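Visitor: just to be clear, the model below is a prediction. Sequence and coordinates:
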Amino acid sequence: MTDRQDPALHVLTAERRQLTSLAYRLTGSLADAEDVVQETYARWYAMPRPRRDGIASPGAWLTTVASRICLDLLGSARARRERYVGQWLPEPVPGGTAWISGRWRGGVADPADPADPAERVTLDESVSMAFLVVLDAMTPAERVAFVLHDVFGYPFADVARVVGRTPAACRQLASSARRRVRPARERPVTPAARHAEVVRAFRRAWEAGDIGALVGLLAPDATATGDGGGLVTAAPRPVEGAERVARFFAERAGAVSGVTMLERVVNGQPGLVARKDGATVAVLAFAIADDRVRHIWAVLNPEKLRPWAAD
């Protein structure tokens, strides 16, 4: 299909990255996000040509439809999670900081964004594993209202059309979601360089099987969560406490031969990638505060490691 056949084609193509970025934050899965975008475009081209030509802002239409598909998907995802083997974690993505800049309203960039900065979440922050884990604890309506308004800057009138509630109700949904996020956001932000140093020190202590060094790098209430999806071995429940987490990792330091630990950007923050025979077997994301590791999220489910097939 060419621009002559569909004048909106260049707009649709430009929106794909934006839609994938939005859908990933709403679903926590890059695979689901890609399916959402594909379904959104399928619905666009399923409309009669005169109806498509009558849509003033294709970008706004696409965002609304994609958000509604995500809302439906989040409802069914809860049932799927009940059947999931072990702990479920969001799908990690390489990098993340380059995903979309600027604010968007009705499909048009809005750099001014007059909304209260206290209610805003940066796009880089919104793709971190820690943030996605908090989002996953929200109700579908809370998550959609919060991401659309606080992350992407859509006014509540537009959010209401997606969620099917009043603007006032959507404001309450976002406020409730904001209360869930607040504890994590109130912790001091660790600069990326220092974050990387702590992760590097953790890698070295882990490879050496040094329990004492690992304990020194972990917060007293540190937790480690693994997601194997029933396809590979992972701890069925989170490991809690610095001593237990340290021993858990130290005991596995020499358990798997031929594994190389690489320092990589995971969801916009320094993390670790485990490679064996050229294949990625695990991706680890870290939450760090006061120079100590508070949380470790290890994704081992091979179905979630598809984006990590090559560096």
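Guide: Looks like it arrived, so ask away.

Visitor: from here on, just use CA atoms for contacts and neighbour counts.
Guide: OK.

Visitor: which residues does stretch 56-67 contact?
Guide: Contacts to stretch 56-67, defined as Cα atoms under 8 Å, 6 or more residues apart in numbering, come from residues 8, 11-12, 15, 19, 22-23, 26, 36-37, 40-41, 44, 55, 105-108, 144, 161-162.

Visitor: same thing but 7 Å
Guide: Residues from elsewhere that reach stretch 56-67 (Cα atoms under 7 Å, 6 or more residues apart in numbering): 11-12, 15, 19, 36-37, 40, 106-107, 162.

Visitor: quick one: buried residues of it?
Guide: 58-67 (16 or more other Cα atoms under 10 Å).

Visitor: so where do the helices sit in this protein?
Guide: Assigned by DSSP state H, the chain shows helices spanning 9-27, 30-46, 49-53, 58-83, 129-136, 140-146, 156-163, 167-186, 192-208, 211-217, 242-251.

Visitor: most packed of the ones you listed?
Guide: Comparing those by mean neighbour count (mean count of other Cα atoms under 10 Å), helix 140-146 ranks first with a mean of 26.

Visitor: list the residues that contact A184.
Guide: So A184 contacts nothing (Cα under 7 Å, 6+ apart).

Visitor: same question, L89
Guide: By Cα under 7 Å, 6+ apart, L89 lies in contact with 227, 299.

Visitor: same deal with T97?
Guide: Taking Cα under 7 Å, 6+ apart, we find T97 in contact with 124, 268.

Visitor: for it, give its distance to Y84.
Guide: 29 Å (Cα to Cα, to the nearest Å).

Visitor: could you export the helices of the chain as CSV, including distance to A234?
Guide: Converted to CSV, those look like this (distance: least, Cα to Cα, whole Å):
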stretch, distance to A234
helix 9-27, 23
helix 30-46, 21
helix 49-53, 48
helix 58-83, 16
helix 129-136, 18
helix 140-146, 27
helix 156-163, 36
helix 167-186, 26
helix 192-208, 17
helix 211-217, 20
helix 242-251, 11
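
Visitor: here's the one I want to compare it with:
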Amino acid sequence: MTADAVTDLFEEHRPLLTGVAYRMLGRVADAEDVVQEAWLRWSAADRGDVHEPRAYLVRITTRLAIDRLRHLRSRREAYVGPWLPEPVVTEYGPSVPDSAERAVLADSVSLAVLVVLETLSPLERAVFVLREAFGYPYAEIGAALDRSEAAVRQLAGRAKRHVEERKPRYDVDPAVRRDLTERFLAAASGGNLEQMLALLAPDVRLVSDSGGKAKAPRRIIETADKVGRFLYAVGLSRPSGTEVSTVELNGGPALVYIVDGVVDTVLQAQVDGGVIRCVYVIRNPDKLAGVHKGRAVPFG
């Protein structure tokens, strides 16, 4: 295989590898580091023994992501305030033509699901991502993780039950859910307290991630009245000239606030049961660079 062929084959699978790594790690830079390391191993590998390059590359990427995730866990324990995944501009690759498949992949990259995945062990997370997001057979997952098929089935069942218990039910039509989300975002951007309160669940939560690098609550705010009034106050205190736009991030609409040409805040809502159950606010500048550049991460 020529050097160009080696490179072309890897680039063909890069969107899939990036999609796996991002879902595993929740941060683009970490995902890109893992994919780069996978490239180095691929370029140096004895490819004569590689009969299925796609499976080989996914296996390398997954194992590297597990190792990195284990390392990141200790850093996240020392994180200032709540930790949220890095938001990304999402796009549908040409390999995902079906709307049903797109919906599954969009769900797997949503902030709500990624937050739940943070509570899984690295192995459980890897099994869940490969099985639920990409539909890998248990046998292939077992080969990738050097585990028996029976062990993988057990891990998959435990991870799926855990996620299903904690993720949004999404019991409304996607179009209705998007409409409700957009109405909430419009109320938030327009500073309409009454409209916001009408859309919030009584026990709604607001989770804000600043990493200690921007002004934001370091504790979760709860109840509709407190969340609504906080967002209303923030809306009133926005710097003059702030630009507000709606962008698709992690498979759903989000508000992006731009101050002096730089993305300052991302706000996204989680809909469950026909009301807003959680509001995510991301202000850590390290996590907003990709949004500012419009950098899109394929679903896989």
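Guide: Here it is on my side, so go on. Here the structure is a predicted model, which means the values were calculated and not measured.

Visitor: tell me how the two chains score on TM-score.
Guide: In this superposition the chains share a TM-score of 0.89, using TM-score structural alignment, normalised by the length of structure 2; 290 aligned residues with a Cα RMSD of 2.3 Å.

Visitor: hang on, the earlier thing: biggest separation within the buried residues of stretch 56-67 of structure 1, which pair?
Guide: Taking Cα to Cα as the measure, the buried residues of stretch 56-67 of structure 1 reach their widest spread between P58 and S67, a distance of 14.1 Å.

Visitor: ok, P202 of structure 2 to A214 of structure 2 distance?
Guide: Taking Cα to Cα, one finds P202 of structure 2 at 28 Å from A214 of structure 2.

Visitor: which residue in structure 1 aligns with L72 of structure 2?
Guide: With the correspondence set by TM-score structural alignment, L72 of structure 2 lines up against A77 in structure 1.

Visitor: cool, and A126 of structure 2?
Guide: Mapped onto structure 1 by TM-score structural alignment, A126 of structure 2 lines up with V144.

Visitor: same question, I282 of structure 2
Guide: So I282 of structure 2 corresponds to V299, using TM-score structural alignment.

Visitor: measure the match of L72 of structure 2 to E125 of structure 1 for me?
Guide: Applying Cα to Cα, the value for A77 of structure 1 to E125 of structure 1 is 24 Å.

Visitor: and what of R4 of structure 1?
Guide: R4 of structure 1 is 40 Å from E125 of structure 1, by Cα to Cα.

Visitor: of those two, who's got more company?
Guide: Between R4 of structure 1 and E125, E125 has the larger neighbour count (other Cα atoms under 10 Å), namely 18 against 8.

Visitor: between the contacts of stretch 56-67 of structure 1, which sits nearest P191 of structure 1?
Guide: P191 of structure 1 lies nearest to L19 out of those, by Cα to Cα, at 29.1 Å.

Visitor: list the contacts for the closest one?
Guide: 37, 63.

Visitor: that older thread, for the match of I282 of structure 2, grab the count of nearby residues.
Guide: With other Cα under 10 Å as criterion, V299 of structure 1 counts 27.

Visitor: equivalent analysis for the one 5 residues further on, please.
Guide: One way to gauge burial is a neighbour count; for K304 of structure 1, by other Cα under 10 Å, it gives 22.

Visitor: just the one 3 residues further on next, same as before
Guide: A total of 15 residues lie near P307 of structure 1 under the criterion other Cα under 10 Å.

Visitor: picking that back up, mind checking which of the helices of structure 1 is nearest A289 of structure 1?
Guide: Closest to A289 of structure 1 of the helices of structure 1 is helix 192-208 (Cα to Cα; 8.7 Å).

Visitor: against which helices or strands is that closest one packed?
Guide: helix 211-217, strand 269-276 (3 or more Cα pairs under 7 Å, 6 or more residues apart in numbering; DSSP states H and E).

Visitor: the first one: average distance to aligned residues in structure 2?
Guide: Once superposed with structure 2, the aligned residues differ from helix 211-217 of structure 1 by a mean of 1.9 Å; criterion: mean Cα distance after the TM-score superposition for structure 1.

Visitor: contacting residues around the counterpart of M261 of structure 1 in structure 2?
Guide: Counting by TM-score structural alignment, M261 of structure 1 corresponds to V244 in structure 2. Counting by Cα under 7 Å, 6+ apart, V244 of structure 2 makes contact with 255-258.

Visitor: same check, this time on E243 of structure 1
Guide: Counting by Cα under 7 Å, 6+ apart, E243 of structure 1 has contacts V215.

Visitor: and the aligned partner of it in structure 2, how far is that from W39 of structure 2?
Guide: With TM-score structural alignment as the criterion, the equivalent of E243 of structure 1 in structure 2 is D225. For D225 of structure 2, the distance to W39 of structure 2 equals 50 Å [Cα to Cα].

Visitor: what does G26 of structure 2 give?
Guide: Look at G26 of structure 2 and W39 of structure 2: by Cα to Cα, they are 20 Å apart.

Visitor: again, but for A106 of structure 2
Guide: 26 Å.

Visitor: map D107 of structure 2 onto structure 1.
Guide: D107 of structure 2 maps onto E125 in structure 1 when the alignment is built from TM-score structural alignment.

Visitor: please name the nearest non-neighbouring residue to that match.
Guide: Spatial nearest neighbour of E125 of structure 1, excluding adjacent residues (Cα to Cα, 6 or more residues apart in numbering): F131 at 7.0 Å.

Visitor: which stretch among the helices of structure 1 comes nearest A310 of structure 1?
Guide: Using Cα to Cα, the nearest of the helices of structure 1 to A310 of structure 1 is helix 30-46, at 16.0 Å.
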